[in-house]
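Asks: below is the structure, and that's it, no one-letter string:
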């Protein structure tokens, strides 16, 4: 719907919004009449070279056109995302005070009242024009806000945020107001309202390169999961002890040849150097290994990010993920941002790669949807699975690198490879989940115990008959 920055500037299909941007520039100019258009152009001109260097490709625009684009787009972002909201409130308060002064004027000022009434009328008209321009979401409707948020978070639709900051500083002048980053961050929070966020109001970001970078900050994991999940060590040693006992007591379950082949194929793969080849598995495979899935509850006291996944005592807690028609575009741009700017990490890429393998099949999506971990508005579970398969396509990712889910990946693979976990899960899924089968198995065990006790007493009675 709109173009921001040089890459789509001048596109014929986007000219409607280009015309509207002049209204936003007019709004900014009216907020502080002491600052002229020439002053804005001069200040932005000082940072134009720096702004050009922020783009990876050559900008085929002359200096005048590039400067005009930065000014119009900067005013548009500042206004649409509410960065000038506090300035507008100060402006309206000044006009209201001026009007009250006219109403309560002293009698010796009657000779100047006509001029002041005229000035007040002009100020009122200006106030109406400014207010109308600042409330375009009410004029156009909610669709405008939705599509504006969508377009403003495209990687190729960005301008350096220091341009927006400088425009705000010029408008604010000597006024003591909250930095524009606070209101703009609040607007981004509104756009991401369906995703859990760990960043709270008291610690909103104020240092970011552009709007997509700001959005990326909200998706960072709260704590890097580099610990070795020490809470999982004890159960692993217990399982090894049980395996050892089963081996020497010769009560290990015998598998047929096909099951043995499958078991061998599921062993942890190795690469050169003896390192583990880290990998994720499907949700249904984890379920068959005794892993339970649960939606992680959002706690306002200790909030978590969308990327904060936990695995404790065979229970994987995953934050709720809402998926709609805009999700694919947003996630694709966040991945592209990390792929092209490696200095910002690969946390979100790791999260998408994890989901792409966890949700490889529609059945996996259904499994997590039943547990309210996945809430989607697409046509079918197949579309959700296809979405994450598409998102991970052609993505460069090192499974053996130092990504934030690496320890979790290794812990879950060790859990999956443990045969006792799979046996216990098989018993539970095939027998004990049905209450009648569980009751029958329990009754069978009781009958078996009673039979053994009766046999023992019978033998004892035969060996040592009562006198």
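Replies: Perfect, thanks for sending it. In this text the structure is predicted, and so the values were computed from the model without any measurement. Numbering: from 1, shown residues only.

Asks: CA atoms for contacts and neighbours, from now on please.
Replies: Noted.

Asks: which ones are touching residue 66?
Replies: 6, 48 (CA atoms under 8 Å, 6 or more residues apart in numbering).

Asks: quick check: the gap between it and residue 72.
Replies: 10 Å (CA to CA, to the nearest Å).

Asks: helix or strand: which one has residue 317?
Replies: strand 315-319 (DSSP states H and E).

Asks: which of the residues in that strand are classified as buried?
Replies: 316-319 (16 or more other CA atoms under 10 Å).

Asks: what's around residue 310, how many residues?
Replies: Residue 310: 16 surrounding residues under other CA atoms under 10 Å.

Asks: contact partners for the closest residue to it other than its chain neighbours?
Replies: Counting by CA to CA, 6 or more residues apart in numbering, residue 317 is the residue found nearest to residue 310 once chain neighbours are left out, at 5.1 Å. Each residue near residue 317 by CA under 8 Å, 6+ apart is listed here: 293-296, 309-311.

Asks: can those go into JSON lines with extra columns for distance to residue 115 and secondary structure?
Replies: JSON lines is the format used below for the contacts of residue 317 (distance: CA to CA, whole Å; DSSP: H, G, I helix; E, B strand; the rest coil):
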{"residue": "293", "distance to residue 115": "73", "secondary structure": "strand"}
{"residue": "294", "distance to residue 115": "70", "secondary structure": "strand"}
{"residue": "295", "distance to residue 115": "66", "secondary structure": "strand"}
{"residue": "296", "distance to residue 115": "65", "secondary structure": "strand"}
{"residue": "309", "distance to residue 115": "67", "secondary structure": "coil"}
{"residue": "310", "distance to residue 115": "69", "secondary structure": "strand"}
{"residue": "311", "distance to residue 115": "73", "secondary structure": "strand"}
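
Asks: dropping in the other structure now:
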């Protein structure tokens, strides 16, 4: 039987039906030349549904739906206002001496737990805070112009209860004033802000009374606290501050330094609330200015500038600055406004116009010695300077207000720069100034040049390299753009002047030929001889062509 007969003997399937096995077998045996096509793999099975995915996705969707950016209002509600007290960002403080951001004598605010407060060297002043509360309450109940001494429970306890209740009422606003997110220094500080209501209220009462006591004493000079706040007559205060901490007579200098640390702050409205409860003179907000005046006097010796001004100088400047209690967020903010508020508005507008043209300029200038070689002259700006930030450049002269550096100047500059780097919508003037000075001072020779010009004087302990790297350490990791720097146009003008040829040639002439009187005398004699020789030659030639009759 042939092949056809054997095929015909097999039963035929239904008409029109196709056997898929035969089709696949034919495709497998189909040859093109000497190559055989491989069978097409079947499609992958559909993924099985994971029972856990829908629940995870629902959590993600809920979290995304609730991620609404918080918007702060300007309706006067302090609980809806943005935070005003921050801690130092980690990237700004890593690899540096963290002591510049830590208190040395007193802890202020909830970023420090009770365990830290009860250890040395902070324990002594923690006890003194209770004395401040007692003194303020006793004087308040004694009446205006009078000073109390004895604690009478029936008389003074109600006022103490009223102060604690007021601090408890302010708890939402107090918590909203602090921002301590992850990635910032004081990881314990992020948790340290979370106190129960009674602990936070007591902490605000103690810290607020301590600060109020200090500001009233400074604002009133040597007058008693109750007399000063009520506008009465004089009288020495019976509280000798230096005796409160035996063995540390200079502790109050450390306290003033500690009160300007970034995270060592409490909201200023806490001081205002205690002032209204404890200072009863019937004049209200008019007398609150004594807090601003006291703050300026307290920090007068720390103000950067040409020498440490006595406290009396701060009293005259406070009236000119027009700083009110409503404008102040905390003591560091008050100090910052005092060194920057004196800038002229017209000058600010001119700088903004210049900055718009210098948006892409690099914030850099050559060092002081290179600028001197290029013909730039450094001059101390004394008579017309409104602040140590008032730097100008005109006609090849870079005028910088005098600045004296002390051992406590570095923590001050670091915290001011950290304040600018964390506080929203704050002009980075101190950062810009530090960047400029860091560019100018690269070697001890640069430091010597600025010292000779009266611009910079170092009273810091240690060798000259300590002062040379002062601004480099202060502004390390600080970020600022040319559009944010009020000195951007000044630095651009300096670079353009340094790149010109004529100032460089003129500087070389002065340096090589006019460096001392003897060289000047020799040059003048040579010029005189050259002129005389020229005149002699002229008359000799003239007489040859036109002899006399």
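Replies: Alright, I've got the coordinates. What you see is a predicted model; the values in this text were computed from it and never measured.

Asks: what's the TM-score here?
Replies: Here the TM-score for the pair of chains, by TM-score structural alignment, normalised by the length of structure 1, is 0.75; 389 aligned residues with a CA RMSD of 3.2 Å.

Asks: compared with structure 2, how much does the strand holding residue 317 of structure 1 deviate?
Replies: After superposition onto structure 2, strand 315-319 of structure 1 sits on average 1.9 Å from its aligned residues (mean CA distance after the TM-score superposition for structure 1).

Asks: could you pick out the longest helix of structure 1?
Replies: The longest helix of structure 1 (DSSP state H) is helix 435-463.

Asks: element containing the nearest residue to residue 228 of structure 1 once chain neighbours are set aside?
Replies: Nearest residue to residue 228 of structure 1, sequence neighbours excluded (CA to CA, 6+ apart): residue 407, at 5.8 Å. Secondary structure assignment for residue 407 of structure 1, by DSSP H and E: helix 406-417.

Asks: burial count for the residue nearest to residue 228 of structure 1?
Replies: 18.

Asks: corresponding residue for it in structure 2?
Replies: In structure 2, residue 407 of structure 1 lines up with residue 489, judged by TM-score structural alignment.

Asks: list the contacts for its match?
Replies: When contacts are counted by CA under 8 Å, 6+ apart, residue 489 of structure 2 touches 351, 354-355, 358.

Asks: so which of the residues you listed wins on neighbours?
Replies: residue 355 (21 neighbours).

Asks: find the nearest non-adjacent residue to that residue, please.
Replies: The shortest distance from residue 355 of structure 2 to any non-neighbouring residue, by CA to CA, 6+ apart, is to residue 483 (5.7 Å).

Asks: and the gap between the one you found and residue 433 of structure 2?
Replies: Residue 483 of structure 2 sits 14 Å away from residue 433 of structure 2, going by CA to CA.

Asks: do residue 294 of structure 2 as well
Replies: As judged by CA to CA, residue 294 of structure 2 and residue 433 of structure 2 stand 27 Å apart.

Asks: the more surrounded of these two?
Replies: A count of neighbours by other CA under 10 Å puts residue 294 above the other of residue 294 of structure 2 and residue 433, at 25 against 19.

Asks: which position in structure 1 aligns with that one?
Replies: By TM-score structural alignment, residue 294 of structure 2 lines up with residue 183.

Asks: chain neighbours aside, what residue packs nearest to that match?
Replies: Distance criterion CA to CA, 6+ apart; nearest residue to residue 183 of structure 1, sequence neighbours excluded, is residue 83 at 5.2 Å.

Asks: got a list of what that neighbour touches?
Replies: Taking CA under 8 Å, 6+ apart, we find residue 83 of structure 1 in contact with 77, 168, 179-184.

Asks: JSON lines for the residues you listed, including distance to residue 449 of structure 1?
Replies: Listed next are the contacts of residue 83 of structure 1 as JSON lines, based on distance: CA to CA, whole Å:
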{"residue": "77", "distance to residue 449 of structure 1": "76"}
{"residue": "168", "distance to residue 449 of structure 1": "81"}
{"residue": "179", "distance to residue 449 of structure 1": "75"}
{"residue": "180", "distance to residue 449 of structure 1": "75"}
{"residue": "181", "distance to residue 449 of structure 1": "72"}
{"residue": "182", "distance to residue 449 of structure 1": "70"}
{"residue": "183", "distance to residue 449 of structure 1": "71"}
{"residue": "184", "distance to residue 449 of structure 1": "70"}
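
Asks: any idea how far residue 520 of structure 2 is from the residue mapped onto residue 450 of structure 1 from structure 2?
Replies: Matched to structure 2 by TM-score structural alignment, residue 450 of structure 1 sits across from residue 532. Separation of residue 532 of structure 2 from residue 520 of structure 2 (CA to CA) stands at 18 Å.

Asks: likewise residue 380 of structure 2?
Replies: Plainly put, residue 380 of structure 2 is 26 Å away from residue 520 of structure 2 if you go by CA to CA.

Asks: over to residue 90 of structure 2?
Replies: In terms of CA to CA, residue 90 of structure 2 sits 57 Å off from residue 520 of structure 2.

Asks: now for the closest residue to residue 117 of structure 2 other than its chain neighbours, how many residues are close by?
Replies: Spatial nearest neighbour of residue 117 of structure 2, chain neighbours left out: residue 123 (6.0 Å); criterion: CA to CA, 6+ apart. Using other CA under 10 Å, residue 123 of structure 2 is surrounded by 16 other residues.
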